[in-house]
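K.L.:
This is a predicted model, with the sequence first.
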Amino acid sequence: MAIHGTIHQRMLRGLFLGLCLCSGLASAEVHKGHAIAMHGEPQYPASFSHFDYTNPNAPKGGSLRLHVVGSFDSLNPFVPKGRPAAGMGATDNSHLYDSLTVRGEDEPFTQYGLLAKTIEWPDDRSWVRYHLHEEARFSDGHPVRAEDVAWTFNTLMEKGRPFYSYYYAEVDNVEINDPLTVTFHFKPGSINKELPLIIGQLPVLPKHLWEKQDFEKSGMSIPVGSGPYRIVKADPGKQITYALRDDYWAKDLPVMRGRNNFGTITYDYYLEENVALEAFKSGNYDWRHENNSKLWATAYKGPAFSKGQIKTETVAHHNPWGAQGFLFNIRKPLFQDMTLRKAIGYAFDFEWSNSNLFYGQYKRNRSYFENSDMAATGLPSKAELALLEPFRDQLPDEVFTTAYQPPQSDGSGRPRENLRQAQQMLKQAGYQFRDGTLFSPKGTPVKFEIILSSPAFERVVLPFSRNLKALGIDASVITIDSAQYVERIRNFNFDMIVGRIGQSSSPGNEQKEYWSSAAADQPNSRNLIGIQNPVVDALVDQIIAAPNREALVTSCRALDRVLQWNYYSVLNWYTNEHRIAYQSRLRHPDFARYVPLDTSLDTWWDSTAQ
């Protein structure tokens, strides 16, 4: 993706385009505004003063201390090398880097201008133009200009993480119209209403500094950004601290009022989650989002809680969960047999796990778009069938005839009836059980590894492994350190993992990296399962091209059915609640009025700040 021609030539082209629009050579109506919505109109008008979910009177100052389990050795989150520090933000929610736009968190999918003062686009969304704030500045005082936007995009597409090349694949070129105006042109024939919104999520980097450095090199050089914070301390693998900038250029913009309230934000690194929890209870850091149901039920007790020094809250939400499960790596020959994948699913006893391990806090995950209207339920609708029928001969019959439901058990921990069904289907597929071992139709023992990065999951995975043993399957459970785990995942060097594939309320381009054939063999992509299925590819294209919300939901449901009935994972569980604990001096917006889409802390504040 190159920027062609001199500045003068580019300005002439921009002028010519404007004349074309005015003269009718381009027939599509052009819209210009402070925000752009995926469907319909933005919730907030141009005159709005702040988002409803923020407190514009929140004090600035104080501190926030957080924890991370693992390590880091890089301050460049944009390249596949190294382990970037927390808070860097490779796409959005960065302490350091502003993006062209920011999302409204209390509506499905709308982007409001941040670096961009106004946004311009035609009816057919074949391009999008951003007019930058003239006062936008990087932390070194250098102005943010269109050339920074274009340079960032081209560099990330050429040298950045694989995510960018998938996410922005349908961008044809980026054009500088003048120092404050940049236009992204989309590929001819592209039908993607989401593109003008996701381009806005682009973090903008300072060209004047990076073009003098090796962008592809990870390292610990302190970066320069245009965001609300700067790094004041970075101790690899141990701690990173950000300080609020007094000279932050956008602090009084409506999209930033009531946000970024802490004077300093520090991330402390721990090697183990259990050690981190005890450190929290001792007051060594301020806030936790608890994912472990057992710990939530048993560990959040003691003097600090009874005295009110630490508060706990359970906050209901309606966010799409996506899918959590035991993910097969179907690049492995063993797991290319769908019958084996299906049979393995019968060994997971969710009912026993939820009762005995999770204190009844979870629901069964049965969809890749769980907890949303995009989840496939019942039989396919007429609209779904219209998408699925052309591929009938490439799909399991159940996609058309049966509502997907994971196996259920009696909750005993020994799902004998389920295991009996699994044995029967394996036998019919040519598998043999001899001397306590299951052999494939080719005569090889069925064995694989389940790798974990945290011992906390052993209590969940070991009973699953034990049930597999009853089928003659040797599924060894191995816990490895976080650095080795990350490296193996990046290179797809695993048999099975416990993974989560998250979803947003408006799925789009990111689905290519989750499921597409092109992403399957691209190291560091998010197609962890290794799916290479032309039907999946076609349905992902339908999601991206969806002209309205109804079509988007239909396409997601159709894709969901195909993923379900191909048994690409053993789906686990989900919750529609946030479980949070925090030091009592912290405050947050009224959750009774605003249900947060995530547990982002950029709207919280320190009540002791002066």
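P.N.:
All right, it came through fine.
K.L.:
Could you use CA atoms for every contact and neighbour count after this?
P.N.:
Fine.
K.L.:
three-state assignment of residue 139?
P.N.:
coil (DSSP: H, G, I helix; E, B strand; the rest coil).
K.L.:
Just to check, it is in contact with residue 231?
P.N.:
No: in this structure residue 139 lies outside contact range of residue 231 using Cα atoms under 8 Å: 10.6 Å.
K.L.:
and residue 307, how many neighbours?
P.N.:
Around residue 307 there are 9 other residues, counting by other Cα atoms under 10 Å.
K.L.:
Ok, the one 4 residues further on next?
P.N.:
Here the count is done by other Cα under 10 Å, and residue 311 has 18 residues near it.
K.L.:
Going by secondary structure, it is in what exactly?
P.N.:
Per DSSP states H and E: residue 311 is located in strand 310-316.
K.L.:
Residue 553 now?
P.N.:
helix 549-565.
K.L.:
next one: residue 438
P.N.:
Going by DSSP H and E, residue 438 is in strand 437-439.
K.L.:
what's that strand packed up against?
P.N.:
strand 432-434 (3 or more Cα pairs under 8 Å, 6 or more residues apart in numbering; DSSP states H and E).
K.L.:
For stretch 196-214, measure first residue to last.
P.N.:
30 Å (Cα to Cα, to the nearest Å).
K.L.:
just how off-centre is it within its chain?
P.N.:
How far stretch 196-214 lies from its chain's middle: 20 Å, per Cα atoms, centre = their mean, to the nearest Å.
K.L.:
Stretch 339-346 too?
P.N.:
Its chain's average C-alpha position is 28 Å from that of stretch 339-346, according to Cα atoms, centre = their mean.
K.L.:
buried residues in the strand holding residue 311?
P.N.:
310-312 (16 or more other Cα atoms under 10 Å).
K.L.:
tell me which of the residues you listed is nearest to residue 536?
P.N.:
residue 312 (41.7 Å; Cα to Cα).
K.L.:
isn't the closest one right up against residue 578?
P.N.:
No: if you go by Cα under 8 Å, residue 312 and residue 578 don't touch, sitting 10.5 Å apart.
K.L.:
if I look at the spatially most central residue of the chain, how far off is residue 374?
P.N.:
Closest to where the C-alpha atoms of the chain average out (Cα atoms, centre = their mean) is residue 502, at 5.4 Å. When distance is defined by Cα to Cα, residue 502 is 13 Å away from residue 374.
K.L.:
cool, and residue 558?
P.N.:
9 Å.
K.L.:
And these two? Which one has more around it.
P.N.:
In this view residue 558 and residue 374 are compared by other Cα under 10 Å, and residue 558 has more residues nearby, 28 against 25.
K.L.:
also this one, for the comparison:
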Amino acid sequence: MTRPAAARAIALAREGETSLRWLATGLGLAGALVLAGALQVRAESAVIVAHGISTFGDLKYPADFPHLDYVNPDAPKGGEISEWTMGGFDSMNPFSVKGRAGALSSIMLESLLTGTADEIGASYCLLCETLEYPEDRSWVIFNLRPEAKFSDGTPLTAEDVVFSFETFLAKGLTDFRTIAAQRVQGAEVLGPHRVKFTFKPGAEMRDLPEMVGGLSILSRAQYDRDKLDLEESTLTPYIGSGPYVFDRMEVNRTLVYKRNPDYWGADLPINKGRNNFDSIRIEYFADSAAAFEAFKSGAYTFRNENSAKQWATAYDFPAVQAGHVKQAVLPKGTKTTGQSFLFNLRREKFQDPRVREAIGLMFNYEWSNQTLFYGQYARITSFWEKTWMKAEGVPGPQEVAVLQPLVDEGLLPASILTDEAVLPPVSGERQLDRGNLRKATKLLDEAGWAVGADGVRRNAKGEVLKVEFLNDDPNFDRVLNPFVENLRALGVDAVVVKVDPAQAESRQRPPTYDFDIITGHAQTGYFSGGDLLQYYGSETADQSAFNLMGLKSPAVDRLIRVVMAAKSKDELTISTMALDRVLRAERFWVPQWFKDTHTVAYFDMYEHPETLPPYALGEMDFWWYNPEKGAALKAAGALK
């Protein structure tokens, strides 16, 4: 039964309840039986049985949909797609802070529910046939598909689901266990293919069925047999139930996954036209310059170009001139990633917001975009950039209603109710903007960082205001060096610390957090919920792989709970706007830039649906290989 149908059934039952009670009183036992039956119908109708679940409103796809709208259901299977990544890997465990996990090392694993690339806040049954839940979402039952099995041929059962949940609750990355322990009461096996999750009274229930439904399902048999440990680094790949399985690796150089010809779910409507490549190969390179040279020679075949300079100036190599490599600018409808310079708030020197604001004033985005990026980018200004939930201007009455209690309790300044939402500073055409330099000078002077005779700023203890930018990509030096020069003009002892990707990851992850400023992602979702606790909650600040800046704000904590408790899209929008406004006022980031399109280059043997979905490029998902074009490229010697 769909959610609206269930609601109508409950309403009808309620409308008839009074007359039924009167009838029962007049007819004795017979009436009581009638009433009992009617109330039973009402109770049963309150439990929704569906093929999916959405945060708000209806699902786009009905239970009998033949395939997703944005795929080619007749896409051929075959070929290989290969891409690159930077650094190296020494583990195939993506759930541990120990070691550096290989790219796509969780590709083998599936979850009970899965999303689509043309909807927001919707999840459909994958490993399950149906799910059941009451209107208050205080529990959820998943009815598993009996045909679901792991790639080794063993059945996937409710025991594996409960085992996976309990293992993630006890081991691995701390973010999930912290959030789940607060909100999930437990999981229980109701039958070989039936599992129930019960949520804690008082918890915000809106996104909980989707949260537990999105958990990766491990094979208990493999976990025990191979003596795996979710917290330990290992080169033993996890066995999963997904369409791809591990094929081979060359540590720190190459990872290959192959399509499982016996994949149990190949014919499911949600999988039609997807998982089309016979193999997916990832090549590792020490830096992006070496990776680009390798692409030019055909060492890998698909590149989502992230360098504006290279896109504008470097795609004139022979393979492009010969027509072997195709360039395309494709639509991109996703919200921004929140890419930004992130301060480590655990460092005493960054605890004063005036210091953070002053440093942010020295990054000249406008000069960088024109001089370094060929005008290809736009500035990120909000944690919900490119969405309807972005805070703008002064707060309206509904936002004020959300913020006022926090002002009354002294958790926020009164100015949050009247000031415009914080925007990044605008700079002039010259690299060093003198107006912003004067503003930053005033802020640091007020914060107690005075300029000495040597031109360097020190506090009352004589400590130098030193700022280190941790950088693992030599190509990013051209962005950082002007920023550093501007900071040094301000009297800040700013430097770029160059490390390799493994060192960068080690220094950024818990419990080390050994950095001043990094380039990271201030993450959010469209319909944010419990994920906000991972990204911005005080409880995870010193153990999270996502809350890298270490934000601990009672006001933010309270607003996260307001967002999580929103009962409608309108409520969620207003509460998210309020949270966006407060996060921006914290100034723990210097927002960077985003691009509204995908700029991709690939050897001309791949094809995609004419209309791409708004929320995914999907080259590994629903693109496919054209064997005739591939053969022509090989005959021409274009590929290695």
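P.N.:
Ah, there it is. Note that the coordinates shown come from a computational prediction; the quantities given were computed from them, not determined experimentally.
K.L.:
in the second structure, what residues pair with the strand holding residue 311 of the first structure?
P.N.:
Under TM-score structural alignment, the match for strand 310-316 of the first structure in the second structure covers residues 325-331.
K.L.:
Check how far that stretch sits from its aligned residues in the first structure, on average.
P.N.:
Compared with the first structure after fitting, stretch 325-331 of the second structure deviates on average by 1.6 Å (mean Cα distance after the TM-score superposition for the first structure).
K.L.:
on that earlier part again, which element follows the strand holding residue 438 of the first structure toward the C-terminus?
P.N.:
strand 447-452.
K.L.:
which part of the second structure lines up with that next one?
P.N.:
With TM-score structural alignment as the criterion, strand 447-452 of the first structure aligns to 466-471.
K.L.:
Kindly report the same for stretch 571-584 of the first structure.
P.N.:
With TM-score structural alignment as the criterion, stretch 571-584 of the first structure aligns to 591-604.
K.L.:
who touches that stretch?
P.N.:
Stretch 591-604 of the second structure is contacted from outside by 298, 301-306, 311, 323-333, 336-341, 365, 376-381, 424, 617, 629-630, 633, using Cα atoms under 8 Å, 6 or more residues apart in numbering.
K.L.:
counterpart of residue 157 of the first structure in the second structure?
P.N.:
Checking TM-score structural alignment: residue 157 of the first structure goes with residue 169.
K.L.:
swap that for residue 382 of the first structure, sorry
P.N.:
Using TM-score structural alignment, residue 382 of the first structure pairs with residue 397 in the second structure.
K.L.:
residues near its match, how many?
P.N.:
Other residues close to residue 397 of the second structure by other Cα under 10 Å number 11.
K.L.:
The one 4 residues further on now?
P.N.:
Taking other Cα under 10 Å as the criterion, the count of residues near residue 401 of the second structure is 15.
K.L.:
so which helix or strand takes in it?
P.N.:
helix 397-408.
K.L.:
Likewise for residue 11 of the first structure?
P.N.:
Using DSSP H and E, residue 11 of the first structure falls in helix 7-23.
K.L.:
Kindly report the same for residue 252 of the first structure.
P.N.:
Judged by DSSP H and E, residue 252 of the first structure forms part of no helix or strand.
K.L.:
Could you point out the residues of the first structure onto which stretch 66-79 of the second structure aligns?
P.N.:
Under TM-score structural alignment, the match for stretch 66-79 of the second structure is residues 49-62.
K.L.:
tell me how far the ends of that stretch are from each other?
P.N.:
When the termini of stretch 49-62 of the first structure are compared using Cα to Cα, they are 24 Å apart.
K.L.:
swap in stretch 418-429 of the second structure?
P.N.:
Stretch 418-429 of the second structure: ends 31 Å apart by Cα to Cα.
K.L.:
Give me the contacts around it.
P.N.:
Looking at what lies outside stretch 418-429 of the second structure - Cα under 8 Å, 6+ apart - the contacts are 360-361, 364-367, 381-382, 391-395, 433, 436, 581, 584-585, 590-591.
K.L.:
What residues sit buried inside that stretch?
P.N.:
421-425, 427.
K.L.:
Which of those residues fall in helices?
P.N.:
Nothing among these maps onto helices, per DSSP state H.
K.L.:
and which of those residues is nearest residue 540 of the second structure?
P.N.:
Once Cα to Cα is applied, the member of these that ends up nearest residue 540 of the second structure is residue 422, at 25.3 Å.
K.L.:
State the distance from the closest one to residue 188 of the second structure.
P.N.:
For residue 422 of the second structure, the distance to residue 188 of the second structure - Cα to Cα - is 47 Å.
K.L.:
Three-state assignment for the counterpart of residue 242 of the first structure in the second structure, please.
P.N.:
Residue 242 of the first structure maps onto residue 257 in the second structure when the alignment is built from TM-score structural alignment. Counting by three-state DSSP, the backbone at residue 257 of the second structure sits in strand.
K.L.:
and residue 257 of the second structure, how many neighbours?
P.N.:
23.
K.L.:
Touching, it and residue 237? I think so.
P.N.:
No: counting by Cα under 8 Å, residue 257 of the second structure stays clear of residue 237, with 10.7 Å between them.
K.L.:
what's the spacing between the nearest residue to residue 380 of the second structure once chain neighbours are set aside and residue 519 of the second structure?
P.N.:
Closest residue in space to residue 380 of the second structure, ignoring its immediate chain neighbours: residue 593 at 5.1 Å, by Cα to Cα, 6 or more residues apart in numbering. With distances taken as Cα to Cα, residue 593 of the second structure is found 12 Å from residue 519 of the second structure.
K.L.:
Give me the common contacts of the two.
P.N.:
339-340.
K.L.:
Outside of stretch 262-281 of the first structure itself, list whatever touches it.
P.N.:
By Cα under 8 Å, 6+ apart, the residues outside stretch 262-281 of the first structure that reach it are 60-71, 86, 237-244, 285-288, 300, 304, 310, 454, 604-606.
K.L.:
What range does that stretch cover in the second structure?
P.N.:
The aligned range for stretch 262-281 of the first structure is 277-296, by TM-score structural alignment.
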